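S.K.: could you look at this predicted model? Sequence included:
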Amino acid sequence: MDVKSAFLNGFINELVYVDQPPGFEDPRKPNHVYRLHKALYGLKQAPRAWYERLRDFLIMQGFKIGKVDMTLFTKDVNGDLFICQIYVDDIIFGCTNEKLSHEFGDMMSREFEMSMIGELNFFFGFQIKQVKGGIFIRQEKYCRDPLKKFKMGDCKPISTPMSTNEHLDADVDGKPVDQSTYRSMIGSLLYLTASRPDIMFSVCLCARFQAAPKESHLTAVKRILRPMVPEGAKFELLGYSDSDFAGYRVDRKSTSGGCHLLGRSLVSWSSKKQNCVALSTAEAEYITAGACCAQILYMKQSLLDFGVVCGSVPLLCDNESAAKIAKNPVQHSRTKHIDIRHHFLRDHEGKGDITITGVRSEEQLADIFTKPLVEETFCRLLSELNVLDWSNFI
């Protein structure tokens, strides 16, 4: 649903005065001003006032506010879970009982002036399809815009976003390219990574050269431009953690990669260059696992708002040394140089929030976020991450 003139519904507590509108001045008091009781568009207080009005109304109706996401509201009605997500004046809601959804729409329409848009099909550039096999998201419409903008609509497609033989560096002697065009291409691709985990590593790598892009970097970006979730899985949280030791040739820092699955659904992924230079593969993997642990803790807390309680979450790491460092509280010569903030991982492993578990390198799903892969491995990991071809289910 979409709330009409949402900010005009908010009440403000501050003393705010405005001039009389041109053409509507009071002839008896032409020099007077009006004191506002409700918000107006353009006021800094308007978004907050609207949120507080909506929040108070929903709480009065028995909704609970999310502890992590303050724009999430949930309500349990005789075992049926109702979920309401707010984004300014747009409201997405759903329930396991269709009747409650209709009642919510009627209740909101009585309180606010709004339009009912119907089933969610398109939101923030995402196309959403709800079918019997699950809910699929894609950005096909958004994909066409960059291809058209950068005149690449007729280019021949390719199977992987980056060649395994390609090792990008600063390329000091390379031919410079237009910086604004390069940055525009990177910006378009970064938004695509919200639904395309397969290009996450490649886009993040190319984004590091925006200050002085060369022709070799532009060629890599153009290659990226050329190229959801089934039922039946156990509903549990699982994390994968991996790193590419000293893989970035410019400053020899490692690349962290991680992904998190809820059941068989890939719900979170990341690819990021580490802030410090790791002195060993164990340290690089240990730092990456710490970042994945932080994301797991955030997701566990978020799931509580949906009534889902997670116990000790498995975090799969393919480096045995890193797993042992996380479980062993003793400082020795191989670990004393590791920054103390990275031992955050060890603390939560000891508390039982996560469980560091070994996994074979060929079964490490996070590998796709740390380095270029050959086509066979790339496609296999995409399949195991359940990144599926939308057309096969529609």
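M.R.: Alright, I've got the coordinates. Residues are numbered from 1 along each chain as shown.

S.K.: please make it C-alpha for all contacts and neighbour counts, starting now.
M.R.: Will do.

S.K.: quick one: classify Ala294 as helix, strand or coil.
M.R.: helix (DSSP: H, G, I helix; E, B strand; the rest coil).

S.K.: so Asp56: helix, strand or coil?
M.R.: Assignment for Asp56 (three-state DSSP): helix.

S.K.: got the residue ranges for the helices in the stretch 51-200 of the chain?
M.R.: Counting by DSSP state H, counting those that start in this stretch, one finds helices in the stretch 51-200 of the chain at the ranges 98-111, 140-149, 179-192, 200-207.

S.K.: comparison target below:
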Amino acid sequence: MSSMGELTFFLGLQVQQKEDVIFINKDKYVAEILKMFDFATVKTTSTPMEPNKALVKDEEADSVDVHLYRSMIGSLMYLTASRPDITFAVCACARFQVTPKTSHLHAVKMIFRYLNGQSKLGLWYPRDSPFDLEAFSDSDYAGASLDRKSTTRGCQFLGKRLISWQCKKQTIVENSTIEAEYVAAVNCYGQVLWIQNQMLDYGFNFMNTKIYIDNESTICIVKNPFLSFPWISVSCTI
């Protein structure tokens, strides 16, 4: 490959490098999709989705243009590579791409309104930060209104640097919050194990990584000597 100087743009990501920090965002792409879908001048909102209000099938509501809905979802999915703050909301709306209704389109529009007010957010990587691998695991028990499945959520940090995050619906219906939290913990552990192996190639040993879980029963199961993970230490945060 030919040298093109300091990296400033890569696969849609804008990279700003300074002596003490690296900042990655997609504010130009945000401006493009806001203009494309005519949201550049709308009223903004402080959150990407309404709290404590799950999306449902809403079969009695009017249908909306499927192509428009899928186009908006596709644009937002590409943006989640640098915007973990909208990942959960986008994934929730993406589940209704087959027969979207007016309520679903309203939820997608709320994400765009949020982006209009928070277009310049991104990933902040300070130089002066501890270089310890930590992970956080959580689950939204039975949060999917269509099939009552839970949603696995997790993120991994190197010090104060967010390097990986997940938001995915679990494959089976869990019978309890404990079970859903344990599945989320296992998923998080798998991601941590992958990061550990990757970092070994660079000479960094993170074989004693903390995973923070907010469910005491799940922590007890993880610490069971018959089920425990040998390279993980678990902390409780309520």
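M.R.: Looks like it arrived, so ask away. Please read all numbers here as calculations on a predicted model, not as lab measurements.

S.K.: and the TM-score between them?
M.R.: Put the two chains on top of each other and the TM-score (TM-score structural alignment, normalised by the length of structure 2) is 0.92; 229 aligned residues with a Cα RMSD of 1.3 Å.

S.K.: please enumerate the strands of structure 2.
M.R.: Taking DSSP state E to define them, one finds strands in structure 2 at 9-10, 13-17, 21-25, 122-126, 133-140, 151-158, 161-169, 209-213, 232-236.

S.K.: ok, which of those strands comes nearest Tyr69 of structure 2?
M.R.: Comparison of the strands of structure 2 against Tyr69 of structure 2 by Cα to Cα identifies strand 161-169 as nearest, at 20.4 Å.

S.K.: that closest one to helix 87-94, inter-axis angle?
M.R.: On the basis of axes from the mean of the first three to the mean of the last three Cα atoms, to 10 degrees, strand 161-169 of structure 2 is oriented at 30 degrees to helix 87-94.

S.K.: which residues of structure 1 does strand 161-169 of structure 2 align to?
M.R.: Taking TM-score structural alignment as the measure, structure 1 aligns residues 265-273 with strand 161-169 of structure 2.

S.K.: point out the most buried one among the helices of the stretch 51-200 of structure 1.
M.R.: Ranked by mean neighbour count under mean count of other Cα atoms under 10 Å, those are led by helix 200-207, which reaches a mean of 23.

S.K.: what's it aligned against in structure 2?
M.R.: Residues 87-94 of structure 2 are where helix 200-207 of structure 1 lands when matched by TM-score structural alignment.

S.K.: now swap in stretch 243-250 of structure 1 and tell me
M.R.: The aligned range for stretch 243-250 of structure 1 is 139-146, by TM-score structural alignment.

S.K.: over to stretch 319-326 of structure 1?
M.R.: Stretch 319-326 of structure 1 maps onto residues 215-222 of structure 2, going by TM-score structural alignment.

S.K.: over to stretch 285-297 of structure 1?
M.R.: The aligned range for stretch 285-297 of structure 1 is 181-193, by TM-score structural alignment.

S.K.: superposed on structure 1, where does that stretch end up, distance-wise?
M.R.: Stretch 181-193 of structure 2, aligned to structure 1 and superposed, deviates on average by 0.3 Å (mean Cα distance after the TM-score superposition for structure 1).

S.K.: check which residues of that stretch are buried.
M.R.: 181-185, 187-189, 191-193 (16 or more other Cα atoms under 10 Å).

S.K.: quick revisit: who wins for proximity to Met228 of structure 1 among the helices of the stretch 51-200 of structure 1?
M.R.: The minimum distance between Met228 of structure 1 and the helices of the stretch 51-200 of structure 1 falls on helix 140-149, with 13.3 Å, by Cα to Cα.

S.K.: and the angle for that closest one with strand 126-131?
M.R.: 150 degrees.

S.K.: gap between helix 140-149 of structure 1 and the chain center?
M.R.: Taking Cα atoms, centre = their mean, to the nearest Å, the mean C-alpha location of helix 140-149 of structure 1 is offset from the chain mean by 21 Å.

S.K.: what's that helix aligned against in structure 2?
M.R.: Here helix 140-149 of structure 1 aligns to structure 2 at residues 27-36, judged by TM-score structural alignment.

S.K.: so what does Asp65 of structure 2 match up with in structure 1?
M.R.: Correspondence of Asp65 of structure 2 to structure 1, assessed by TM-score structural alignment: Asp178.

S.K.: and that match, what does it touch?
M.R.: By Cα atoms under 8 Å, 6 or more residues apart in numbering, the contact list for Asp178 of structure 1 reads Pro213.
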